[in-house]
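J.: prediction below, plus the sequence it came from.
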Amino acid sequence: MRLSTQPDWQYLVRDFYELYQTGSAGGSSKIRSHLAEVRRLLGKVFEDDPTIVEEEAVALPVCDHLSRALSNATGHRTAKLARSLDAVRDHLRWQYGYEKVPKGLTQKYGFTEIMGPRGPIFSDRIILGFVLFGPKTTYPAHSHKGITESYYCVSGNVSENDVGVYAPGSLIFNQAGHSHRITTPDREPSLLAWAWVGTAETLVNNKMTFAKT
């Protein structure tokens, strides 16, 4: 099946596009360029009308917090994106992505991809997804070689590298190779939408590893 025949997936991608269209770059030329590149690539996705491959859904323990995280987006500029994610939640494959996951993280973390080389919406130039954290989570330091990354905070609050607190609607920008560590509040989950931009080879062959401590 094609993207053009699946309204729920179309809405989800359009709501992603809208975030990157209306979000501020804060005067940063590098962030402005990244926002524009994400929009360009998503525009190309709509032109190409890629296939959608819906595989059997996979849940992780952290998914127990998903309903709360989606509800907490109400009243924020990310609410529409949260509703669109909710519409396809029964088709999502949640995963850890790392060969070795710290024991304390298995109950509090998981991500799902909605677009990329592995689908469900095919693209070999951009990956879109969501990462869900339970309360009181520390996501260890890691980086992505050759991949420019941005997070939009959908709900909850997070801190990256202890340099600030990002509320719903905030953008976090990580240039390729930048090491980053994320922490979440004590009582509420946090849901982030993310985009990776890189070459087709880099996106297909990316290996997720935590920094050695």
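T.: Cool, the structure landed.
J.: for the rest of this, base every contact and every neighbour count on C-alpha atoms.
T.: Fine.
J.: could you point out the longest helix in the chain?
T.: helix 29-48 (DSSP state H).
J.: name the residues that touch the helix or strand just after it?
T.: Downstream of helix 29-48, the first helix or strand assigned by DSSP states H and E is helix 66-71. Applying CA atoms under 8 Å, 6 or more residues apart in numbering, the contact partners of helix 66-71 are 79, 82, 83, 86, 132, 155, 156, 188, 189, 190, 191.
J.: going on from helix 66-71, what's the next piece of helix or strand?
T.: Heading C-terminal from helix 66-71, the first helix or strand you meet, by DSSP H and E, is helix 79-87.
J.: please compare the first structure with the one that follows:
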Amino acid sequence: MNALLRAYAQAWSQAGVPKLAALIGTIEAPDGLLSPEDQVPASLKQDYDQAVEALTVFPKLKQQLSRIGDRLPWMQGAMRMPASFQGRFAYVELAGPTGMIAISDIRFGLYLQQHDTVYPSHWHEAVEDYLIASGTALWQVDDAGFNAQPPGTHIKHASNQPHATTTLQDPLLAMWFWQGDIRNSTYRVVGVDA
């Protein structure tokens, strides 16, 4: 697990975000966090395998995800989502209040979105950084149009800034980082009552 954290930090550094890389680099994982079996939801297994295979911009991250990524606790979350998005994404909170590594003031992890999927506009109090690992996704911030964001792209969302993501033929695998007010209770999605 610590090799995955080092590869994760190195990817942020490579993308030109040294402050996040340095912060992540200080975190150590205790032993015994990995499941002995595959934890990727069955409906997303093919997309997960395709996304890891396509991961070329961060080779050390690919190496670690190929080795242990499917044994991380991938989940689809308890937050309400539109029916069109349910079951089409999964995430891992590597560190945070409910993460594999308990940390109270930040959250970070991995995000997988199935191919041909719209993640509708949503927002939250947390300041959010995304780093695309594999798959070119269409990204919208505020009310601007959707723009293609290829692997290696760093995207930052301000607190309560609406954003949406659409995948086409390729699944999206991204790294995410929350800071500031990281409570999940501040998360809202267009078309879903609070």
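T.: Thanks, I have the structure now. Keep in mind that this is a model prediction, so the values were computed, not measured.
J.: and the longest helix of the first structure, how far out from the chain middle?
T.: With CA atoms, centre = their mean, to the nearest Å as the basis, helix 29-48 of the first structure stands 15 Å off its chain's centre.
J.: list the buried residues for that helix?
T.: 31, 34, 35, 38, 39, 41, 42, 45 (16 or more other CA atoms under 10 Å).
J.: distance of the most centrally placed residue in the second structure from residue 30 of the second structure?
T.: The centroid of the second structure falls nearest to residue 111 when counting by CA atoms, centre = their mean (2.7 Å). In this view, residue 111 of the second structure and residue 30 of the second structure are 22 Å apart by CA to CA, to the nearest Å.
J.: and which of the buried residues of helix 29-48 of the first structure is nearest to residue 180 of the first structure?
T.: Taking CA to CA as the measure, residue 31 is the one of the buried residues of helix 29-48 of the first structure closest to residue 180 of the first structure, at 16.8 Å.
J.: my guess is that closest one contacts residue 174. True?
T.: No - using CA atoms under 8 Å, residue 31 of the first structure makes no contact with residue 174, being 9.3 Å away.
J.: in the second structure, which helix is the longest?
T.: The single longest helix within the second structure, with elements called by DSSP H, is helix 2-14.
J.: not counting its own residues, what contacts it?
T.: Contacts for helix 2-14 of the second structure (CA under 8 Å, 6+ apart): 18, 20-22, 24-25, 27-29, 58, 60-61, 64-65, 131.
J.: return the set of buried residues in that helix.
T.: Quick answer for helix 2-14 of the second structure (16+ other CA under 10 Å): 4, 5, 6, 7, 8, 9, 10, 11, 12.
J.: would a markdown table of these with distance to residue 122 of the second structure be doable?
T.: What follows is the buried residues of helix 2-14 of the second structure, written out as a markdown table (distance: CA to CA, whole Å):
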| residue | distance to residue 122 of the second structure |
| --- | --- |
| 4 | 29 |
| 5 | 27 |
| 6 | 30 |
| 7 | 29 |
| 8 | 25 |
| 9 | 26 |
| 10 | 28 |
| 11 | 26 |
| 12 | 24 |
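J.: residue 139 of the second structure: which of the residues you listed is nearest?
T.: Among the buried residues of helix 2-14 of the second structure, residue 12 lies closest to residue 139 of the second structure (CA to CA), at 19.2 Å.
J.: which position in the first structure pairs with the closest one?
T.: Correspondence of residue 12 of the second structure to the first structure, assessed by TM-score structural alignment: residue 20.
J.: now swap in residue 95 of the second structure and tell me
T.: Counting by TM-score structural alignment, residue 95 of the second structure lines up with residue 115 in the first structure.
J.: residues contacting that match?
T.: Counting by CA under 8 Å, 6+ apart, residue 115 of the first structure makes contact with 121, 122, 123, 126, 127, 128, 129.
J.: what residue of the second structure matches up with residue 172 of the first structure?
T.: Match for residue 172 of the first structure (TM-score structural alignment): residue 155.
J.: can you count the residues close to residue 83 of the first structure?
T.: 19 (other CA atoms under 10 Å).
J.: contact partners for it?
T.: Here residue 83 of the first structure is in contact with residue 70 (criterion: CA under 8 Å, 6+ apart).
J.: next one: residue 178 of the second structure
T.: 106, 107, 108, 126, 127, 128, 129.
J.: report the spatially closest residue to the first one, excluding sequence-adjacent ones.
T.: Leaving aside its chain neighbours, residue 106 of the second structure sits nearest to residue 179 (5.0 Å; criterion: CA to CA, 6 or more residues apart in numbering).
J.: pretty sure the one you found sits against residue 97.
T.: No - between residue 179 of the second structure and residue 97 there is no contact under CA under 8 Å: 11.8 Å.
J.: what lines up with the residue nearest to residue 106 of the second structure in the first structure?
T.: The equivalent of residue 179 of the second structure in the first structure is residue 197 (alignment by TM-score structural alignment).
J.: what do you get for residue 51 of the second structure?
T.: Match for residue 51 of the second structure (TM-score structural alignment): residue 69.
J.: burial count for that match?
T.: Residue 69 of the first structure: 23 surrounding residues under other CA under 10 Å.
J.: now do residue 130 of the second structure
T.: Using other CA under 10 Å as the criterion, residue 130 of the second structure is surrounded by 21 other residues.
J.: which SSE is the alignment partner in the first structure of it in?
T.: In the first structure, the residue equivalent to residue 130 of the second structure is residue 151, according to TM-score structural alignment. According to DSSP H and E, residue 151 of the first structure maps onto strand 148-155.
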